[in-house]
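[1] test case, fold it:
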Amino acid sequence: MTLDFRFDVKATDGAARTGTIAMPRGNIRTPAFMPVGTAATIKAMHPQAVRALGADIVLANTYHLMLRPGAERIAALGGLHKFMNWSAPILTDSGGFQVMSLAKLRKLNENGVTFQSHIDGSRHELTPERAMDIQRLLGSDIQMQLDECVKLPAPDSEVERAMLLSLRWAERSKKAFGTQPGHAIFGIVQGGVSVPLRCASAKALVDMDFHGYALGGLAVGEPQDIMLATIEATVPQLPATKPRYLMGVGSPDDLVEAVRRGIDMFDCVMPTRAGRHGLVYSRFGRINLRNAKHADDARPIDPLSPCEAARIYSRAYLHHLVKAGEILAMMLLTEINLAYYQCLMADMRKAIEAGRFTDFSAATKETWQRGEAMKVSSSSGIASQDI
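    Model (predicted):
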């Protein structure tokens, strides 16, 4: 392992913790939320604006970038940071999840997976070695092993088969990663919602000694309480000295509850995707600006938000932009959502450091409830009510 990746825990409050991941391109304050820049862009946002909202790191996707414009092309143009004008750390996922969910006519075997592009039908092969080669060409700071993510529910035998294959791929991924000063590789714990399988996966990955560990294969259809129980059982199997990353999660409530259980890093398309569809996350819960009742509402989203867009534009104006299909609606609502997510993470860091995370969580949820907050997690996908 290189000496230029360091994780320091600053404070704990129960299982919740706050700290810093130090890397050559900058520090990552944890708990951290990584905006998702699938194709080397946070949709509807300038990179500088994303950074100004408080993001220390963003995520980009190996599968999408290998297909278009191509990892070799990005490398020839100076690497992903230069290509997308983002100087802070970047994490790239391995592309395994997208292959399973997006690709056409995929075929899985011990060596890897062959598939047809969802863009043009061209054929490709993704192996652990190729996944790491692509991420090396991109120049991402944190790289993920290739794994197989099974959609839930699935038979235990299928979940175990995928978990064991992912472990064998983890060994090959780590070997292919080699020595990359200034860069890190994370292993991915699999095993569905089976506690014995999750624990076995975690133990084997810890023995391989990765820089950090991710929990993959959650928020893929299981209820929130099952997801949280799986996290609670898995986290103690991971070393306290390494960061823990919950992949693809989630709603504000998911983030609070996962941090309570010891998770340090998150990514999710929820805030950016919601912003493009007229939905806002705020201190008062989720606001559906498509609803006609906002047409005459002169109030801003949140007069106390540090995000200017949340303070200076009326709900009536934002409702009008959404109904008119204006691009500005997507831009403003995406900014408001990402600002709220970063504020939520910053507030959790402060609460943990002050030893008042439980009080903070209760007060935050009470405010969501008073504002008729959405009672939904990313894993269920169904809102009980919107304001």
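[2] from here on, just use CA atoms for contacts and neighbour counts.
    Will do.
[3] contact partners for the most centrally placed residue in the chain?
    Taking CA atoms, centre = their mean, the centroid of the chain lies closest to D267, which sits 1.0 Å from it. Going by CA atoms under 8 Å, 6 or more residues apart in numbering, D267 touches F33, M34, P35, V36, L59, L246, M247, G248, V249, G250.
[4] please generate a structure for the following sequence too, so the two can be compared:
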Amino acid sequence: MTQPFSYKLLAQDGAARLGEIATPRGVIRTPAFMPVGTTASVKAVFLDDVKAAGSDIILGNTYHLMLRPGAERIAKLGGLHSFMRWDGPILTDSGGFQVMSLAQLRKLTEKGVTFRSHIDGAMYELTPERSIEVQNLLGSDIQMQFDECTPFPATFDEAESSMRLSLRWAERSLAAFAQYGRPGRALFGIVQGSTFPELRRESAAKLTSMDFHGYSVGGLAVGEGQRAMFDTLDFTTPLLPTNKPRYLMGVGTPADIVGAVERGIDMFDCVMPTRSGRHGQAFTWAGKLNIKNAAHIEDLRPLDETSTCPASRDYSRAYIHHLFRSGEYLAPMILSWANIGFYQELMAAIRKSIAEGTFADVAARVRAVYPSTVEDDAGADAEAARSLKSK
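    Model prediction:
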């Protein structure tokens, strides 16, 4: 467990980057999609199946785990990896987004945020120092600075104030990481500034001068729509170091992912694969499929005959449709598994195409079956934001 954290750029196709992130618990192939394991569980999917699908890393949530079962308890039980039976890398978010979106009676100050738990009403305080302490008690391999996720829409003044607060918290997060961190673990800074270029430039410049292990673009996929998100990435991603990983938080749809990869992003996470699976929606190479539709009642075809994932390849649409109609627990399990499989197949195809210089072909294939309009994008991003709040 002593191998240092590092990023290696292996190839580029335009701005799209093929790389590897080395961690003490294994290599993360990038571009990478991280299934969300909010409360030490990727909802409705066995972690053995998550790994077999090709996932190198998963995400855990600081806010939820500090409330239940508690960071100190998880540390006492051997840490998050042992607790949930996952031996690969884990990234934990800082908990800031959930505090702002889920907690009751919250109060934001320079020190941090005090809030009432949405679970039992108990009062808590989350500061940059406590967030980093919790993440280290959990034992995550990649940790995030504590920040304020700027809501959308925000005025310039609101976004500026929020961004500068996050910068001050970034400095305190680094100091706490120096105190609590262990060899091989990494801390990422989070670039904020809403959709304002000058604020993103200031945030990126000051964060890169602090020399984090990696950088995230935060405050997107919160309702601004795909076009605004891509425009923001166009002027933000080039400001980030080329020798460190770049992470777009909370994204997203297949079209979002290929568009962000085109703009130099390396890492993604979203609850969409498992959340959609629990509600009867499958992602396939032919597009989205609503398995609850009556058209599937006697359809013996698999979800996707081209898939290498057993969930997509080995169960008939008729059977999965029946399971949903019968209210069987197995229904969301199969579909969530299948969606994790599709997302990892998508990332594998993206990585292969970058190595071969054919990324544009994969991007075109994805857009052909996952088209979007500006109006649809805004609705999809708002839905993604709502789903993140439900983590």
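[5] returning to what we had before: the residue nearest to the centre of structure 1 -> structure 2?
    Aligning on TM-score structural alignment places D267 of structure 1 opposite D269 in structure 2.
[6] again with A309 of structure 1
    Counting by TM-score structural alignment, A309 of structure 1 lines up with A311 in structure 2.
[7] can you tell me the element that match falls in?
    helix 310-313 (DSSP states H and E).
[8] where do the strands of the stretch 251-391 of structure 2 begin and end?
    With strands called from DSSP state E, counting those that start in this stretch, the stretch 251-391 of structure 2 shows them at 267-270, 281-284, 287-290.
[9] let's have the ones you listed in a markdown table, adding distance to F5 of structure 2.
    Shown next, in a markdown table, are the strands of the stretch 251-391 of structure 2 (distance: least, CA to CA, whole Å):
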| stretch | distance to F5 of structure 2 |
| --- | --- |
| strand 267-270 | 15 |
| strand 281-284 | 33 |
| strand 287-290 | 37 |
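[10] most tightly surrounded among those strands?
    Of all the strands of the stretch 251-391 of structure 2, strand 281-284 carries the top mean neighbour count, a mean of 24, counting by mean count of other CA atoms under 10 Å.
[11] distance from the chain centre to that one, please.
    Using CA atoms, centre = their mean, to the nearest Å, the mean C-alpha position of strand 281-284 of structure 2 is found 19 Å from that of the whole chain.
[12] mind listing residues that contact that strand?
    With contact meaning CA under 8 Å, 6+ apart, strand 281-284 of structure 2 is reached by 273, 276, 288-291, 303-304, 335-336, 338-339, 342.
[13] which among those gets closest to R85 of structure 2?
    Closest approach to R85 of structure 2 among the contacts of strand 281-284 of structure 2 (CA to CA): S336, at 19.0 Å.
[14] please name the nearest non-neighbouring residue to the aligned partner of that closest one in structure 1.
    Using TM-score structural alignment, the equivalent of S336 of structure 2 in structure 1 is T334. Excluding its sequence neighbours, the residue lying closest to T334 of structure 1 (CA to CA, 6 or more residues apart in numbering) is G275, at 4.4 Å.
[15] quick check: the match of A309 of structure 1 touching A331?
    No - taking CA atoms under 8 Å as the contact criterion, A311 of structure 2 and A331 are not neighbours in contact, 10.6 Å apart.
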